[in-house]
Structures are given as C-alpha cells and as structure tokens.
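K.L.:
Show me how the following folds:
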Amino acid sequence: MSLNDSLRAFKSERADAVSRNIQSSRPAASTPTPRTSTPKPSDTLPNPSNNVPVSGEVMTYVLYAVDRLRASHPKPQVAADLLLNISLPLNLRGPVAEAKFKRALSGHFHAQIINAKSSPNGKESFKYRPLHPVMNGDELRDYLARLDSASGVSVKDLKDGWPDCIPTITLLESRGEILVRRNLKDGTPHRVYPDNPAWHLTTPVDPKNPGAAHKLMEISPDFLKIYSSFKLPPNGNDLIAELQGAGLVPTSAVKEVKSAGGKKKERKRVERRNAKKTNTHMAGVLKDYSKVKAAKAAGT
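P.N.:
All right, here's what the predicted structure looks like:
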C-alpha cells in the first residue's frame, strides 16, 4: 500500500469515529432537559433576625433612595412617598418586603430614619445625614469650636450637606472667626479651622484713646523678611544633625530612662522560720551545719 492510500484510509476511519461520537453525545428525544431554578431576589433581602446578607439589587435601590434624600436635604421625605418615587420592583413590594427594605435603608450611613412620633407630619420619614451637620455660618463656627482635634474640616466634606458654603466661609474668614487654608493653584478654600477674634493681637486705632476701636496688629515687614529667610533642610536627617549641633535633643531621639535611686539595691534573702525543709530523706547522709550558722549569726 502506498503512502497516499494509507493517508486516505486514516482520514476515512477518523471521519467515521467523529460521526459516531457526535451521535452518542446527543440526548435522547424522550429525555427532558433539566431546568435549573434561579433564586428570586426577594429571597436574599436583609433580615436582621438571621443575618441574611443584603442582595445587590436591594443595595442598588438603597443608593437610589439616598440620592433622593440628598437632593431634598434638609427636608425629610415620607417613607411611603420615597419608596414610591424610586419605583421598587414587584419582588420588593408588599408590607414584609418593604419593611425589610426600610431596615436596609436605615442601615446606610447617609440615611436617617425618623419615627412617626418624632416626625413633624406624623408619618415615618427619612432624611439625609451629611458628613458634617452644618448648614450655615453659626453652625460652622460652633462645630469647629467643639472639635477635639486640630485637623479641621475639609471643605469638600462640608459641601456634602452644604453645597453653597464658599461665600459664608469667605465672610467668616474676613471676620477672623475661622482659619482657611486655600489651594495654591486657584485660591479656593481647601480646609477650615477654628478661630476667634479674642485670640488675635490688636492695637488701638487711636493710641491716645486705648478704649476706642481696635484693629489687628500688623506684623513688621522686617520680621517677615527675617522669618522667611530661614529655610528648613529638605532632608530630615540634616535637621536632626543641626539640632544636635546646637545642643538640642530632637523629639525623635531615644531618651535613656535613669532610675532615681541610681544603682539597684540587692534584696537580702529572708530566712523563714516555719519554712518547710526539703531533703529530709538525706538526714543521715548530709552534714548538719545549722549550729555553725547559728554561731556565726550570734558572733555578728
């Protein structure tokens, strides 16, 4: 048999094998195809009693509701109207499903639930909770004064609940009631800090009449020039070396803690009279030096 005849025979056998495999892999006409059941989104609704996780569909509509609350801030929205406006799907409607959805919404940071007894309209409502509870200049000034840290508040975070806060910030800054750090590029407020006119150095407008109006004390241009001429080293290690060269101890240096009494005193071992003695089974083997010890103690 030639090489061409062998090749044709191989191709013929291969085609027959492929045909047989295809026919055997096809399901019988009488065998029904099994159908897989898909769980309904309502089966994965939040349930605090058994800690069922919130489904992605529910969280999507929770975010829709939060956007509605943000748009109407600071005015609250009745819960029933809110659920109607976000057009809940059929599987999230009904008393049980809506109750679970409201629990999921109340768990969001930016959604605050108001009970019917506390609501002005006597109905259960929701309102938007901003990052900072500030809506005007007086609230901003008092809020900054109550801060426990000196980090201030980001203007971007203030805009979350007070979008048009920039004019008020500029006014309070001109009065000396807040400190403002601005962006170098465009000069827009970036962060605000507490301030008080009582902390400022002032001088009388009329030196002959100290009880008259005061104005902010101006810093001498010569002082500003000298102050600006001092530049900190760009490298922190160079700054530490300069401080140590001037006889100063950097705050990053490890300090040695010395005891107030100097050397540690050695504790004397106290012999207990009623202490339990060991090695009693060796009484006939070991020598008894108790008399020698007593004689030495009496001699001292």
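
K.L.:
Please count neighbours and contacts with C-alpha atoms only from this point.
P.N.:
Noted.

K.L.:
which is the next helix or strand following the host helix or strand of K225?
P.N.:
Using DSSP states H and E, K225 maps to helix 221-229. Going down the chain from helix 221-229, the next helix or strand is helix 236-245, by DSSP H and E.

K.L.:
Could you pull out the buried residues of the next helix or strand after that following helix?
P.N.:
Of the helices and strands lying after helix 236-245 in sequence (DSSP H and E), the nearest is helix 290-299. By neighbour count on 16 or more other Cα atoms under 10 Å, the buried set for helix 290-299 is empty.

K.L.:
now helix 290-299: how far from the chain's centre is it?
P.N.:
When C-alpha coordinates are averaged (Cα atoms, centre = their mean, to the nearest Å), helix 290-299 and its chain have centres 71 Å apart.

K.L.:
Which elements pack onto it?
P.N.:
Applying 3 or more Cα pairs under 8 Å, 6 or more residues apart in numbering; DSSP states H and E, one finds that helix 290-299 makes contact with no other helix or strand.

K.L.:
so what's L82 closest to, chain neighbours aside?
P.N.:
A65 (6.9 Å; Cα to Cα, 6 or more residues apart in numbering).

K.L.:
again, but for F109
P.N.:
R129 is the one closest to F109 (Cα to Cα, 6+ apart), at 7.2 Å.

K.L.:
Please give the structure of this sequence too, so both can be compared:
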Amino acid sequence: MAQLTSSAATLGSRLFMNVAYAIDYLKEKDRPLTFDSIVAYLSLDHSDDLRQLRGALRRALLEDPRVLYSRDGLAGKGSFEFRSKYGVRSQEQLLALLQKQSTAVGILVKDLKDGWPGAPAAIESLAAQGAVLVVRNKKDNAPKKVWLDDASLRHPVDEAFRGMWDAVKLPANGEEVREKLEAAGLKPTTAKKVVQVVAPRERKRKAARGGRQTNTHMIGILRDYSHKRK
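P.N.:
Here you go, the predicted model:
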C-alpha cells in the first residue's frame, strides 16, 4: 500500500512538472503543435514505463484553460496551442481589443506578451503612428500599459505657447503652494476651519393667563341675546 502511494505521488509530481514545461514550450513556439511534438520535446519516449505519464499529460493539457485544443488541427492530427488572456497576435487584433474596452484602465503589456512575444515591437510601431497611448517602465522605458489613441484629436501647438507653458515653474513643495495661493487671495484647502460658536437662545417665559377665554376675537361683534330666553 505504501509503495502504491509513493508511486502515485511520484507520478503526480512528474505530471505537474511536465505540464508546466509543455505550456512554456507552447508559449515559446507560438503556433499549434501536435501532442507527439510536445512529448518529443519533453523526452517522454513511447516506452511502456512512461505510458501512464503520457496519458495523464494529454488529459491535463486538454483540461488546462491555458491550452487551446483543436481536434481537426494540423491535418486532423489534433493540435495544442497556448491560449493567452486576450488571444491577440497582431496589431489589428490589438486595436480591435482596445476599441472594445469599456473602461479607461488600459491593458497590461505583460498580458499581451503572454502568448504574443512580438507585442512590444507592435506597440512601439502603433505608438509611432499615433494609434495608441503608452505608459512606460522607468527602468528600461519598455511599454508597460497601452490605451487606444485617436490621431485626429491631436492639434499643433504654437511654439511661443509651448515656451510660455514650459516657463511656468511649479511650486517645489506644499508650503510653497500654500504661500502662492494666499498671495493670490485664495484659501488653501489645508487651512484650518474656524468654527463659530453660536450661543443658545434664551426662551422667554409666557405670562400666565388668568382664565380661559374663548372667542375673544369676536368681542364687540356678537350681540347678547340672553335676555330673550324663555
């Protein structure tokens, strides 16, 4: 029993390792491959000792969401292909994907590279055309995030205005910002709010009434007919 458990654990460990290698291989090749090609790369020959591992590997690749399988692919031999997050492999597909975005979050270039190694070069080309906006890494200036751009919205700016704009110096720190605002007669948002203390109003006591009177507003209008009672 212990030997069977050890054998199953060994198979599971080897399977996990070979699935990772197989997916990396599919990602590197960036094209559909047959299962035999994958097995040959992993050096899993067709000996009886490895038959169980090959069968488990095939089932694992078929069930892996990162792998796209086509039964009719490669002339009916069946093909395995890496499935990237967005499935983009060309500039046209990238532009179509960006046009469908409903938010302004942008798309990470690393997610595009995962399945499309040529993504950075394609993004550089589109950026030069004014088709996309790019945020870059500070370390190597490589594209980090990409958005759709519209070249028709770009307008030439007079050089004199550019010079005036560049000549405007921003305050170096928060204290300088505060001083600039106060000098311009503006109130900084960091200014302390003065809380006005409102004294409670004193209530006037109403004078006590001598007795209850009704219809006092009709005095002098109504006539007294009590003497005519029978």
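
K.L.:
picking that back up, tell me the contacts of the residue nearest to L82 of the first structure?
P.N.:
L82, L83, I86, L105 (Cα atoms under 8 Å, 6 or more residues apart in numbering).

K.L.:
and it, what pairs with it in the second structure?
P.N.:
Under the alignment by TM-score structural alignment, A65 of the first structure pairs with A22 in the second structure.

K.L.:
Distance check, the counterpart of G122 of the first structure in the second structure against A127 of the second structure.
P.N.:
Here G122 of the first structure is matched to G76 in the second structure, going by TM-score structural alignment. Distance of G76 of the second structure to A127 of the second structure, given as Cα to Cα, to the nearest Å: 40 Å.

K.L.:
Which of the two has more residues huddled nearby?
P.N.:
Using other Cα atoms under 10 Å, the more surrounded residue of G76 of the second structure and A127 is A127, with 18 against 10.

K.L.:
Contacts only, for that one.
P.N.:
Going by Cα under 8 Å, 6+ apart, the list of residues near A127 of the second structure reads L133, V134.

K.L.:
any idea which element it lies in?
P.N.:
Using DSSP H and E, A127 of the second structure falls in helix 119-128.

K.L.:
In the first structure, which residues correspond to the next helix or strand after that helix?
P.N.:
Using DSSP H and E, the next helix or strand after helix 119-128 of the second structure towards the C-terminus is strand 132-136. Aligned by TM-score structural alignment, strand 132-136 of the second structure falls on residues 178-182 of the first structure.

K.L.:
which other residues reach that stretch?
P.N.:
For stretch 178-182 of the first structure, using Cα under 8 Å, 6+ apart, the contacting residues are 141, 169, 172-173, 188-196.

K.L.:
which of these are buried?
P.N.:
Buried residues within those, counting neighbours by 16+ other Cα under 10 Å: R141, I169, L172, E173, P189, R191, V192, Y193, P194, D195.

K.L.:
among the residues you listed, which are in strands?
P.N.:
P189, R191, V192, Y193, P194 (DSSP state E).

K.L.:
Distance to A15 of the first structure added to those, as CSV?
P.N.:
Listed next are these as CSV, based on distance: Cα to Cα, whole Å:
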residue, distance to A15 of the first structure
P189, 78
R191, 77
V192, 80
Y193, 83
P194, 86
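
K.L.:
All the strands of the second structure, in order from the start?
P.N.:
67-70, 79-82, 107-108, 132-136, 143-148.
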